[in-house]
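In: Here is my input, please return the structure:
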Amino acid sequence: MQTQPKLTDRKALMRNRARADHAKGMFLHDAAIEEVQDRLTLVNRGFTRPAIVTGYPDVWRKVVPNAVIVPDADLLDLQEGAHDLVIHALGLHWADDPVGQIIQCRRALCADGLFLAVTFGGQTLHELRATLAQAESEITGGLSPRVVPMGEIRDMGALLQRAGLALPVADSVPLKVTYESPWALMKDLRAMGETNALEQRLRRPTRRDVLIRAANLYVETFMDNGRIPATFDMIFMTGWSPDDSQPQPLRPGSASTRLADALGASEIKLPK
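Out: Have a look, this model is predicted:
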């Protein structure tokens, strides 16, 4: 029986999060919270049994009143069928088994309950990833894992379907933040608790000449008007726990109205 490959060093992740600056480093969480709250108002439904999965309970506690808060551990401390809303809050990119995380959230939902997740997508920090990879390759002749792999939006809807959620939707909200230098970006990542916690990371400090070369490449390649950009690609996913009251897809070939009639257009038959 194959075991799930280990992506994240949980001890390192917890250490990084404990060092995070909750006063200055949570601006991405604040942006995600604002977006989540906007989306919940559009649902036009009251939620009385919400739960939030997060590594930052103090930050996310304000999203929904009286929500049950649980850590984003491998096994989520959620009761089956106990919630009408489960929010997975900016932690899915660190999960060894993201589909398993979503399945656990779906099982915690009652019928017609809402799952809403926000995670970082594949374009996140693409500038930093490219320059670090080039610098390390030039100087050491190899590459080491530095930034957690993140899924592309085209894959996210499929994750929701694999987890058994109905009416899946995934969309992206890209944010571009600018900094005075790559060093300021790296300092901010530490304040966010988002520095390297990969299981296969280097277990020694990165060579100084690699970091200096990466910083120079970053400036040469991406600097604009005296500042360097950093992309944070936030992907929002929603899906519903299946229920008979939800719209159901029709069986292929069961349509009773022609498309041409619905559009008020003339039908032109193709030549045989």
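In: switch to C-alpha atoms for all contacts and neighbour counts from now on
Out: Fine.
In: residue ranges for the strands of the stretch 51-200 of the chain, please.
Out: For the stretch 51-200 of the chain, the strands defined by DSSP state E, counting those that start in this stretch cover 68-70, 83-89, 109-120, 166-179.
In: Output those strands in CSV, with distance to Thr41 and mean neighbour count appended to each entry.
Out: Below are the strands of the stretch 51-200 of the chain laid out as CSV (distance: least, CA to CA, whole Å; neighbours: other CA atoms under 10 Å):
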stretch, distance to Thr41, mean neighbour count
strand 68-70, 20, 18
strand 83-89, 13, 25
strand 109-120, 13, 23
strand 166-179, 17, 16
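In: Which of those sits closest to Thr140?
Out: Closest to Thr140 of the strands of the stretch 51-200 of the chain, according to CA to CA: strand 166-179, at 27.4 Å.
In: Dump the strands of the stretch 51-200 of the chain to CSV, plus distance to Asp233.
Out: Output for those, formatted as CSV (distance: least, CA to CA, whole Å):
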stretch, distance to Asp233
strand 68-70, 24
strand 83-89, 14
strand 109-120, 6
strand 166-179, 4
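In: Ser241 is nearest to which of those strands?
Out: Nearest to Ser241, of all the strands of the stretch 51-200 of the chain, is strand 109-120, at 4.8 Å by CA to CA.
In: now that closest one against strand 83-89, angle please.
Out: Angle, strand 109-120 to strand 83-89, by axes from the mean of the first three to the mean of the last three CA atoms, to 10 degrees: 10 degrees.
In: any residues touching strand 109-120, and which ones?
Out: The contact list for strand 109-120 (CA atoms under 8 Å, 6 or more residues apart in numbering) reads 32, 80-93, 105-106, 150-151, 232-243, 246.
In: try stretch 5-19
Out: Stretch 5-19 has contacts (CA under 8 Å, 6+ apart) with 55, 94-96, 190-200.
In: quick one: Thr140 from Leu132, how far?
Out: 12 Å (CA to CA, to the nearest Å).
In: structure for this one too, so we can compare:
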Amino acid sequence: MNTPANPLVFNRKQLNRRRQRARASYESVDFLKKRVAEDIEDRISVTRRQFDLAVELGAGLSDLREVLAPHTGTIVLCDSSPALASTLTPPALCVDEEWLPFKQESLDLIVSSLALHWVNDLPGTLIQIRRSLKPDGFFVGAMLGGASLMELRQALLQAETELTGGAEMRVSPFADALDMSQLLQRAGFTLPVSDRDRLTLRYDNIFALFRDLQASGETHAPFNLTRKPLTRRVLMRAADIYQEQFADPDGRIRATIDIVWMTGWAPHPDQPKAKRPGSATVRLADALGVEEQSTGEKAG
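Out: Below is the predicted model:
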């Protein structure tokens, strides 16, 4: 699936181990997942559709079965961690998001909540999702992206550069909403939509942020394990930089979280299509019931 143009960035085995360890602590930090679940339900409800067979990718830490139930028939929960998948209420499967096992055109709905930002080959996964959907099947996904954890990234980069003369990637790279719109189109989705929801979390200090990232299984899991470990000296300097540059007047620090949203449909002949430019038969002014105002001489 991965090519030289799509090198491995994340160690998926390490990620699954961390997600498994986070199972016991995730409930204390599941506020993001709960918010995303509510928004997913909103985005599905506006379709006014019932989906017979639905799949949730990345369900292990907090599944969406209750949220999806009013809009679906059978819901299959999936997680890439064997340990987490074994704890899910059946029907459930252990599924690697990079290698989907579903038959082509077999699913009516695919949902993914805060999982796809850990995929090495996101374009390839989106293509697999689209191929797994029946004609006019629906996909809705949410993942961390954009400027997420930009303050932490900057503080660690600056501290390590100051103290060691160089720095390594300590915070995962994230895709932007604009990138996602293009990827959805390339994957063959029709009516693709991508947008961003920016949140600002506040913590007492950088170490409280670290605890939440660990409790949710979201600490960086790089494929290249030869990197140098962070020293206590670098961490303490990063904590000072974070406090100096990203603290509010009350002393608490800010952490930016961007949730990037994706929705798209598998192609179907009956779906709405964009009109050919110049094919309109009614003036906009007439449709709005207003008087047309000239903007000047026509060009040429």
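In: Mind giving me the PyMOL command for buried ones among the contacts of strand 109-120 of the first structure?
Out: Burial among those is assessed by 16 or more other CA atoms under 10 Å; the matching PyMOL selection reads:
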select buried, resi 32+82+83+84+85+86+87+88+89+90+91+92+93+105+106+150+151+232+233+234+235+236+237+238+239+240+241+242
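In: center of the first structure - which residue?
Out: For the first structure, the residue nearest the mean C-alpha position is Thr119 (1.3 Å; CA atoms, centre = their mean).
In: Nearest residue to that residue in space, please, no chain neighbours.
Out: Leaving aside its sequence neighbours, Thr119 of the first structure sits nearest to Leu90 (CA to CA, 6 or more residues apart in numbering; 4.6 Å).
In: where exactly do the helices run in the second structure?
Out: Using DSSP state H, the helices of the second structure run over 12-22, 31-45, 65-68, 82-85, 122-132, 150-164, 177-186, 206-215, 232-246, 284-288.
In: which residues of the first structure does the second one align to?
Out: In the comparison with the first structure, helix 31-45 of the second structure aligns to the range 27-41 (TM-score structural alignment).
In: check contacts around Thr195 of the first structure.
Out: Listed by CA under 8 Å, 6+ apart, the contact partners of Thr195 of the first structure are 16, 189.
In: In the second structure, what residue corresponds to it?
Out: Checking TM-score structural alignment: Thr195 of the first structure goes with Thr219.
In: ditto for Glu80 of the first structure
Out: Correspondence of Glu80 of the first structure to the second structure, assessed by TM-score structural alignment: Gln104.
In: surely its match meets Ile127?
Out: No: Gln104 of the second structure lies out of contact with Ile127 (CA atoms under 8 Å); the separation is 11.1 Å.
In: For Ala175 of the second structure, which residues are in contact?
Out: Ala175 of the second structure neighbours (CA under 8 Å, 6+ apart): 117, 145-146.
In: Now these in CSV, please, with extra columns for distance to Arg283 of the second structure.
Out: Shown next, in CSV, are the contacts of Ala175 of the second structure (distance: CA to CA, whole Å):
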residue, distance to Arg283 of the second structure
His117, 44
Gly145, 41
Gly146, 39
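In: Out of these, which comes closest to Arg49 of the second structure?
Out: His117 (27.5 Å).
In: Determine which residue in the first structure is aligned with that closest one, please.
Out: Counting by TM-score structural alignment, His117 of the second structure corresponds to His93 in the first structure.
In: do Ala167 of the second structure as well
Out: Alignment note: Ala167 of the second structure maps to Leu143 in the first structure; criterion TM-score structural alignment.
In: what about its match, distance to Asp209 of the first structure?
Out: Distance, Leu143 of the first structure to Asp209 of the first structure, by CA to CA: 15 Å.
In: Check Val173 of the first structure too.
Out: Distance from Val173 of the first structure to Asp209 of the first structure, by CA to CA: 35 Å.
In: Next: Asp74 of the first structure.
Out: Computed with CA to CA, the distance linking Asp74 of the first structure and Asp209 of the first structure is 37 Å.
In: Also Asp112 of the first structure?
Out: Here the criterion is CA to CA. By it, Asp112 of the first structure lies 55 Å from Asp209 of the first structure.
In: follow-up on the earlier one: the residue nearest to Thr119 of the first structure touches Thr54, doesn't it?
Out: Yes: in this structure, Leu90 of the first structure is within contact of Thr54 by CA under 8 Å, at 7.0 Å.
In: Find the nearest non-adjacent residue to the match of Glu80 of the first structure, please.
Out: Sequence neighbours aside, Ser132 is the residue nearest to Gln104 of the second structure in space, at 4.5 Å (criterion: CA to CA, 6+ apart).
In: what residues are up against that neighbour?
Out: Listed by CA under 8 Å, 6+ apart, the contact partners of Ser132 of the second structure are 102-107.
In: And it, what's its match in the first structure?
Out: Looks like Ser132 of the second structure aligns to Ala108 there (TM-score structural alignment).
In: Please tell me how far that match sits from Arg49 of the first structure.
Out: Remark: distance between Ala108 of the first structure and Arg49 of the first structure (CA to CA) = 11 Å.
In: Pull up the overlap in contacts between these two.
Out: Here Ala108 of the first structure and Arg49 share the contacting residues 82-83, scored by CA under 8 Å, 6+ apart.
In: Counterpart of Arg129 of the first structure over in the second structure?
Out: Per TM-score structural alignment, Arg129 of the first structure is aligned with Arg153.
In: Isn't its match up against Arg170?
Out: Yes: taking CA under 8 Å as the definition, Arg153 of the second structure is a contact partner of Arg170 at 6.9 Å.
In: and Gly157 of the first structure, how many neighbours does it have?
Out: Neighbours of Gly157 of the first structure under the rule other CA atoms under 10 Å: 20.
In: Who are the contact partners of it?
Out: By CA under 8 Å, 6+ apart, Gly157 of the first structure lies in contact with 168-170, 237.
In: Could you check how far it is from Val169 of the first structure?
Out: 6 Å.
In: Could you tell me which residues touch both of the two?
Out: Residues touching both Gly157 of the first structure and Val169 (CA under 8 Å, 6+ apart) are Met237.
In: Please report how far the counterpart of Val76 of the second structure in the first structure lies from Arg204 of the first structure.
Out: In the first structure, the residue paired with Val76 of the second structure according to TM-score structural alignment is Val68. Using CA to CA, we find Val68 of the first structure at a distance of 38 Å from Arg204 of the first structure.
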